[in-house]
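>>> here you go, sequence then predicted model.
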Amino acid sequence: MRHASGCWFGLAFGDALGAETEFLSVEEICRRYPPHGPQEIKGNPALVTDDTQMTLAVGEALANAKTAHLTAAILETPLRNAFIKWWRSPENNRAPGMTCLRACSRLAQGMPWQQATEANSKGCGANMRVAPVSLLPLDATTRAALAQFQAALTHGHATALAASDLTATAITDLAKGGDPQGLPSRLRSYALNQRTVYHAEWLGSLWKRPDINTPEEFISHGWDECLTVLDRLDAALVNPNRDDDPCDATGEGWIAEEAFATALLCFLLFPEEPLAALRRAALTAGDSDSIACLTGAFAGAYLGMAAWPEDWVARIEYCDRLAALGKLWD
């Protein structure tokens, strides 16, 4: 099945397809790509955005760590260096998020990551890149801590951490063959279980804010926002409508918990039709490339490489890097 490769390529395909439609209304997308939005990735290579670039950065940082025993002390330098390399790259010209740019600039100055991060940002840059964490053979506690830690280097808001953890959990569940229909319920149980768990060995003093008294109080705010968006996802799935813009149900995806929920909704509308899921994700009024990127990660993790057309595999930008990491993870 090659679930890891399917996830790696799926997120890149979604990113490339959604790159054409980000910032556009559904009506404008249909006008430019009649009648139902973009159906194929364009170009050779088909270009991706910062979503895939930063996912590759996370994956290559994890590969460079070369140890099965992962800690914040071991991973901070590889992640920092990978983010700085991306920030300095001439290919970093795909409308990258301002949070990532500002945080990476401070990381490049050598600031401690707790000072470099954008403490109040919960943008989707936190979890659009988390897929590599999901595909490592980690225990659940380490996976959760690492998913949050990679987000925390740039996005310090509690919801950015929780949404990254929840996104990683969903991908892991699907890659292991989890039933898509029951996934929202399993994710709710996970969120409730993690609501007051603060990974202090990884996150240190990140929780300290003028209006926050304990680490548990800090992280619970993030999980509560994730639980709220899971409520919206459940409501949308009561009478699922493939024709409505998913953003109307679960948000436009500019923030982490909405990017997670809207991407998951797109996947759950078409759990056995990966290309239809990507096309639905690209035909959205919100942060279409991030929504479609995560949709592709979910679909590819669940269905493996067989989900994707060989022609797309051959044409996607960074094909060799995606293939190498997919092979390593598989």
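Sure thing, it's come through.

>>> contacts, neighbours, all on C-alpha from now
OK.

>>> chain center to stretch 87-102, what's the gap?
Centroid displacement of stretch 87-102 relative to its chain, using CA atoms, centre = their mean, to the nearest Å, is 17 Å.

>>> and for stretch 310-326?
That offset, for stretch 310-326, works out to 18 Å (CA atoms, centre = their mean).

>>> buried residues in it?
Buried residues in stretch 310-326, defined by neighbour count with 16 or more other CA atoms under 10 Å: 312-313, 315-319, 322-323, 325-326.

>>> same check on stretch 229-243?
So stretch 229-243, judged by 16+ other CA under 10 Å, has buried residues 229-230, 232-234, 236.

>>> show residues contacting it.
Applying CA atoms under 8 Å, 6 or more residues apart in numbering, the contact partners of stretch 229-243 are 184, 188, 249-250, 257-258, 261-262, 265, 269, 280.

>>> repeat that for 6 Å
Applying CA atoms under 6 Å, 6 or more residues apart in numbering, the contact partners of stretch 229-243 are Thr250.

>>> circling back: ok, so of the buried residues of stretch 310-326, who is nearest Pro38?
Trp312 (13.9 Å; CA to CA).

>>> the closest one and Gly251: what is the separation?
For Trp312, the distance to Gly251 (CA to CA, to the nearest Å) stands at 29 Å.

>>> same deal with Gln181?
Note on Gln181: its distance to Gly251, by CA to CA, is 21 Å.

>>> so for the two, which residue has more residues nearby?
Per other CA atoms under 10 Å, whichever of Gln181 and Gly251 has more neighbours is Gly251, with 23 against 12.

>>> what about the nearest residue to that one once chain neighbours are set aside, neighbour count?
Closest residue to Gly251 apart from its sequence neighbours, by CA to CA, 6 or more residues apart in numbering: Glu258 at 5.2 Å. Number of residues near Glu258 (other CA under 10 Å) recorded here: 28.

>>> spell out the secondary structure type for Glu258.
helix (DSSP: H, G, I helix; E, B strand; the rest coil).

>>> this is the other structure I want to compare:
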Amino acid sequence: MSTPADGALWGRADQQDYRSRVRGCLLGGAVGDALGAAVEFLSWAEIRETYGPEGITDYAPAYGRRGAVTDDTQMSLFTVDGLIRAHVRRDTGAWHPPTDLHAAYRRWYTTQREWGPDERRPADGWLARQEWLYAQRAPGRACLSGLADEVMGTLEQPKNPDSKGCGTVMRSAPFGLLVGWEPHLVFQLGVECAAQTHGHPTGLLAAGAFAAIVHALVRGDDLDTAVQKALVQLASRPGHEETTDALKQALGAVRQGLPSPERVASLGEGWTAEEALAIGVYCALVAEDVRHGLLLAVNHGGDSDSTGSVCGNLLGALHGDTALPPAWVAEVEGRATILELADDFAMEMTQGPALHGPADSARVWLERYPRG
């Protein structure tokens, strides 16, 4: 796929391909998240005891239903919302995407503290009015504490400076969908927004690397090439060693024999950012198809929903939404919202100037994505 820069004209085929990859990335992440939700806190032995020798092979009840997603998908959707609103607010002359992302994550934080949407806050936009998002699905402690007040964490003064939990990685795939941006800017934005909840260099850099990998996939690279490009970016960053080593271990594991839960376990459990990234990358690299990759990513004793989500983001961005298992897509929680948001994002990135500008804007778009 060719990749027009901001403001360049997109051909119809390019728009369709891009929309499919955006849909695939967001839906794939949600499907992987939902597959892992039922086994997130189980050991591999407990998973086999409960679901059989092959482990979990389909959605299982979690949070009261099959196909339930967790905070991973919730926060990823608010990342998308924040990115759209950053581009809309650009019309006012204000351009600081981390501020818009912080506001979006604060809207997610509100969903974890209130019973449902408040119609008296139209500035929250349409995503924050989706009632199904007002559910607590084991949100990460660092994400909650980092967003508990209005002070935005920055690289100079990050929130939770010693934390490198996977809460940075699991929400950062949408940065990679900024296909018109330069790779180093995508990486940097992922890093800066990770600092809003986690401050350890590994937490920051794993998020940036994940965004960069997704970005390269959407631009048409294969996964191995995308990882190699991320490693080049990492090499110049202070404190990159843990993230670099984890990605190199993932690449090395591909050559060590047939994929297995034991091979996945050799990369860690996924609770930390670099481990979740490495497991997701490894499972996507060895995947025979999307179904195989996602089941491999969730069948281990660790943070199965996050590793499934990361793997799903990667495979969806690589292959597009039509490669995802239809039955899983049909049953995943929030599918209609995810598709609507994905299509809005693709439309904003490819046709934004036709939707809004300093002089004239479509009223419906500003109601969905207010400039405030």
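Ah, there it is. Treat the numbers as computed from the prediction; the structure is a model and nothing was measured.

>>> quick one on the thing from earlier: in helices only, show me the buried residues of stretch 229-243 of the first structure.
Using DSSP state H, the subset of those located in helices is 229-230, 232-234, 236.

>>> report the two of the residues you listed separated the most.
Maximum distance among these (CA to CA): 10.6 Å, for Val229 and Ala236.

>>> grab the nearest non-local neighbour of Asn44 of the first structure.
Here the nearest residue to Asn44 of the first structure in space, its sequence neighbours aside, is Arg315; by CA to CA, 6+ apart that works out to 5.2 Å.

>>> what's the match for the residue nearest to Gly251 of the first structure in the second structure?
Matched across to the second structure, Glu258 of the first structure falls on Glu275, judged by TM-score structural alignment.

>>> any idea how far that match is from Gly268 of the second structure?
Applying CA to CA, the value for Glu275 of the second structure to Gly268 of the second structure is 6 Å.

>>> map Gly312 of the second structure onto the first structure.
Using TM-score structural alignment, the equivalent of Gly312 of the second structure in the first structure is Gly296.

>>> next SSE downstream of the helix or strand that contains its match?
Under the criterion of DSSP states H and E, Gly296 of the first structure resides in helix 288-303. Sequence-wise, the next helix or strand downstream of helix 288-303 of the first structure (DSSP H and E) is helix 310-315.

>>> residues touching the counterpart of Asp244 of the first structure in the second structure, list them.
In the second structure, Asp244 of the first structure lines up with Pro261, judged by TM-score structural alignment. Contact partners of Pro261 of the second structure, counting by CA under 6 Å, 6+ apart, are His300.

>>> how does it look with 10 Å?
44, 54-55, 295-301 (CA atoms under 10 Å, 6 or more residues apart in numbering).

>>> give me the buried entries from those.
44, 55, 295-301.

>>> turn the residues you listed into JSON lines, including distance to Val218 of the second structure.
JSON lines is the format used below for those (distance: CA to CA, whole Å):
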{"residue": "Trp44", "distance to Val218 of the second structure": "33"}
{"residue": "Gly55", "distance to Val218 of the second structure": "31"}
{"residue": "Leu295", "distance to Val218 of the second structure": "23"}
{"residue": "Leu296", "distance to Val218 of the second structure": "23"}
{"residue": "Ala297", "distance to Val218 of the second structure": "21"}
{"residue": "Val298", "distance to Val218 of the second structure": "24"}
{"residue": "Asn299", "distance to Val218 of the second structure": "27"}
{"residue": "His300", "distance to Val218 of the second structure": "28"}
{"residue": "Gly301", "distance to Val218 of the second structure": "31"}
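
>>> so the residue nearest to Gly251 of the first structure touches Ala163, yeah?
Yes. Counting by CA atoms under 10 Å, Ala163 is a contact partner of Glu258 of the first structure at 8.7 Å.

>>> overlap in contacts, these two.
Residues touching both Glu258 of the first structure and Ala163 (CA under 10 Å, 6+ apart) are 124, 225-226.

>>> among the residues you listed, which ones are in strands?
Among these, no member falls in strands (criterion: DSSP state E).

>>> of those residues, which is the nearest to His155 of the first structure?
His155 of the first structure lies nearest to Cys124 out of those, by CA to CA, at 9.0 Å.

>>> on that earlier part again, quick one, what contacts the residue nearest to Asn44 of the first structure?
When the contact criterion is CA under 10 Å, 6+ apart, the partners of Arg315 of the first structure are 13, 41-47.

>>> please apply the same query to Met111 of the first structure.
Met111 of the first structure makes contacts with 103-105, 117, as judged by CA under 10 Å, 6+ apart.

>>> out of those residues, which end up buried?
103-105, 117.

>>> widest-spaced pair of those residues?
Ser105 and Thr117 (9.9 Å).

>>> what sits in contact with each of these two?
99, 111.

>>> now do the contacts for the counterpart of Trp108 of the second structure in the first structure.
By TM-score structural alignment, Trp108 of the second structure lines up with Trp86 in the first structure. By CA under 10 Å, 6+ apart, the residues touching Trp86 of the first structure are 50, 53-54, 56-57, 80, 92, 101, 104.

>>> about what we covered before: what do Glu275 and Gly268 of the second structure both touch?
Common neighbours of Glu275 of the second structure and Gly268 (CA under 10 Å, 6+ apart) are 246, 303.

>>> run a quick neighbour tally on the aligned residue in the second structure for Trp8 of the first structure.
In the second structure, the residue matched to Trp8 of the first structure (TM-score structural alignment) is Leu26. Look at Leu26 of the second structure: counted by other CA under 10 Å, it has 30 neighbours.

>>> how about Gly82 of the second structure?
If we define neighbours as other CA under 10 Å, then Gly82 of the second structure has 23 of them.

>>> got it, and Gly182 of the first structure?
Gly182 of the first structure - counted by other CA under 10 Å - has 9 other residues nearby.

>>> just Pro309 of the first structure next, same as before
By other CA under 10 Å, 10 other residues sit near Pro309 of the first structure.

>>> corresponding residue for it in the second structure?
That one, Pro309 of the first structure, aligns with Pro325 by TM-score structural alignment.

>>> find the nearest non-adjacent residue to that match, please.
Arg291 is the one closest to Pro325 of the second structure (CA to CA, 6+ apart), at 6.6 Å.

>>> mind listing what that neighbour touches?
The contact partners of Arg291 of the second structure, taken as CA under 10 Å, 6+ apart, are 31-32, 57-58, 297, 312, 315, 323-325, 328.

>>> and those as JSON lines, adding distance to Gly140 of the second structure?
What follows is these, written out as JSON lines (distance: CA to CA, whole Å):
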{"residue": "Val31", "distance to Gly140 of the second structure": "19"}
{"residue": "Gly32", "distance to Gly140 of the second structure": "18"}
{"residue": "Thr57", "distance to Gly140 of the second structure": "26"}
{"residue": "Asp58", "distance to Gly140 of the second structure": "25"}
{"residue": "Ala297", "distance to Gly140 of the second structure": "20"}
{"residue": "Gly312", "distance to Gly140 of the second structure": "20"}
{"residue": "Leu315", "distance to Gly140 of the second structure": "24"}
{"residue": "Ala323", "distance to Gly140 of the second structure": "30"}
{"residue": "Leu324", "distance to Gly140 of the second structure": "27"}
{"residue": "Pro325", "distance to Gly140 of the second structure": "28"}
{"residue": "Trp328", "distance to Gly140 of the second structure": "25"}
